[in-house]
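[1] Structural data only, the sequence is not supplied:
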């Protein structure tokens, strides 16, 4: 019995080592969303360039759409922006969500850096962001033709992210 007590610290160490080993194999950038395969949350918000134009979740139906959460205060959004312009020029439908931002600054941003968005929704108080489970900007969602969220990417969309992760999903949804 006393010899068995000598092995207790070794067993505890083995269990802890197994947990740490499992933790090292996880992707720290993975941000699962509870909204995957669920309809876009209900909202009714104005757009950055025309506050009289009110957009709802129903306006996101009909085409496969990228929904991009962005802000002028977001450094990563500035890095991502030229690539979004490139995607829009290739015919990718992108709708923006201007998240907790100043509308005047957002208008200047889109004028000076080019506007990749079909329209950009003003989410001044962040309620839509909360409903989407936004951690911070930039975040990009893929919506199918029925307005159902099929994928979420946290961070900058660049050529690698687009070609390896998002484009295959968009292509599959566009076919079916």
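    Yes, it's here. Predicted, not measured: the structure shown is a model, and the values here were computed from it.

[2] Please count neighbours and contacts with C-alpha atoms only from this point.
    OK.

[3] so what does the strand or helix carrying residue 85 touch, helix or strand wise?
    Using DSSP states H and E, residue 85 maps to helix 75-89. Using 3 or more Cα pairs under 8 Å, 6 or more residues apart in numbering; DSSP states H and E as the contact test, no helix or strand touches helix 75-89.

[4] buried set for that helix?
    76-78, 80-85, 87-88 (16 or more other Cα atoms under 10 Å).

[5] immediately after the helix of greatest length in the chain, which helix or strand?
    In the chain, taking DSSP state H as the definition, the longest helix is helix 2-24. On the C-terminal side of helix 2-24, the nearest following helix or strand under DSSP H and E is strand 38-39.

[6] List the contacts of the next helix or strand after that next one.
    The helix or strand immediately downstream of strand 38-39 is strand 44-46, counting by DSSP H and E. With Cα atoms under 8 Å, 6 or more residues apart in numbering as the test, strand 44-46 has contacts from 52-57, 121-123.

[7] again, but for stretch 98-114
    Contact partners of stretch 98-114, identified using Cα under 8 Å, 6+ apart, comprise 48-49, 69-73, 81-82, 85, 120-126, 129, 137.

[8] again with stretch 31-38
    Contact partners of stretch 31-38, identified using Cα under 8 Å, 6+ apart, comprise 132-133, 148-154.

[9] Kindly check the end-to-end length of it for me.
    Length of stretch 31-38, first residue to last, Cα to Cα, to the nearest Å: 16 Å.

[10] Second structure follows, compare the two:
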């Protein structure tokens, strides 16, 4: 009779255990959210950004005045940005002020993107070198920040905004920031 060798069974068991842990972690709702040290702080300055073509330029004053607003970091080369764009258009149609910051992109490509998909932004800036994004704590694009009326970051969502995300997180956070 052959002797049992645990080394034959051990690797598949370890793999199955790790796969189970990963699946459990991905299913948790809070797994979608990355921590941000910016929550509650004034939105970082965007003085280093440049205007994007003839579109209305974004300024620090816009971030610090008015009502609740969103700041959305996006790029033309970003497939998830393209996927979330209809939700940004919906929010803009509902009266939400959205400022766009084009990240590490060429102006011509960014303008073509907005011309093709529509422009939901009240004002737009370009952060081609990505320096301003570092101050905001950007992990990658797309990333959306909810700012209160005084320009403090109330919420941050990393990743594309889907219809479900918009209804479950973004709209409630906008409402909360308006209080």
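    Cool, got the structure. Just so it is clear, the model here is predicted, and its values are computed rather than measured.

[11] Provide the TM-score value for the superposition.
    After superposition, the two chains reach a TM-score (TM-score structural alignment, normalised by the length of the first structure) of 0.80; 155 aligned residues with a Cα RMSD of 2.2 Å.

[12] To what extent does the helix holding residue 85 of the first structure diverge from the second structure after superposition?
    Its matched residues in the second structure lie on average 0.9 Å from helix 75-89 of the first structure after superposition (mean Cα distance after the TM-score superposition for the first structure).

[13] Where in the second structure does that helix fall?
    Using TM-score structural alignment, helix 75-89 of the first structure corresponds to residues 79-93 of the second structure.

[14] Now residue 66 of the second structure. Nearest residue, chain neighbours left out?
    Excluding the flanking residues, the one nearest residue 66 of the second structure by Cα to Cα, 6 or more residues apart in numbering is residue 149, at 5.5 Å.

[15] no no, residue 126 of the second structure
    residue 102 (4.6 Å).

[16] Map that neighbour onto the first structure.
    Here residue 102 of the second structure is matched to residue 98 in the first structure, going by TM-score structural alignment.

[17] what does residue 117 of the second structure give?
    The equivalent of residue 117 of the second structure in the first structure is residue 113 (alignment by TM-score structural alignment).

[18] Residue 119 of the first structure versus that match, what's the distance?
    Note on residue 113 of the first structure: its distance to residue 119 of the first structure, by Cα to Cα, is 15 Å.

[19] and the two? which has more neighbours close in?
    Set side by side, residue 113 of the first structure and residue 119 show more neighbours around residue 119, with 19 against 12, by other Cα atoms under 10 Å.

[20] give me the element the closest residue to the more buried one other than its chain neighbours is part of.
    Spatial nearest neighbour of residue 119 of the first structure, excluding adjacent residues (Cα to Cα, 6+ apart): residue 95 at 5.6 Å. Using DSSP H and E, residue 95 of the first structure falls within strand 94-99.

[21] and that strand, how far from the chain's centre?
    10 Å (Cα atoms, centre = their mean, to the nearest Å).

[22] what's the angle between it and helix 75-89?
    Relative orientation of strand 94-99 of the first structure versus helix 75-89 (axes from the mean of the first three to the mean of the last three Cα atoms, to 10 degrees): 160 degrees.

[23] Superpose on the second structure and give me the mean offset of strand 94-99 of the first structure.
    Once fitted to the second structure, strand 94-99 of the first structure is off its aligned match by 0.5 Å on average (mean Cα distance after the TM-score superposition for the first structure).

[24] follow-up on the earlier one: now for the residue nearest to residue 66 of the second structure: what does it line up with in the first structure?
    Structural alignment places residue 149 of the second structure opposite residue 145 in the first structure (criterion: TM-score structural alignment).

[25] what about the residue nearest to residue 126 of the second structure, neighbour count?
    For residue 102 of the second structure, the neighbour count with other Cα under 10 Å is 28.

[26] in the second structure, which residue is closest to the centre?
    residue 143 (1.2 Å; Cα atoms, centre = their mean).

[27] For residue 71 of the second structure, see how far away the residue nearest to that residue when sequence neighbours are not counted is.
    Distance criterion Cα to Cα, 6+ apart; nearest residue to residue 143 of the second structure, sequence neighbours excluded, is residue 158 at 4.5 Å. According to Cα to Cα, residue 158 of the second structure stands 12 Å off from residue 71 of the second structure.

[28] Overlap of the contact sets of these two?
    Joint contacts of residue 158 of the second structure and residue 71 (Cα under 8 Å, 6+ apart) are residue 144.

[29] what number of residues lie near the aligned residue in the first structure for residue 127 of the second structure?
    With TM-score structural alignment defining the correspondence, residue 127 of the second structure maps onto residue 123 in the first structure. Residue 123 of the first structure has 25 neighbours, counted by other Cα under 10 Å.
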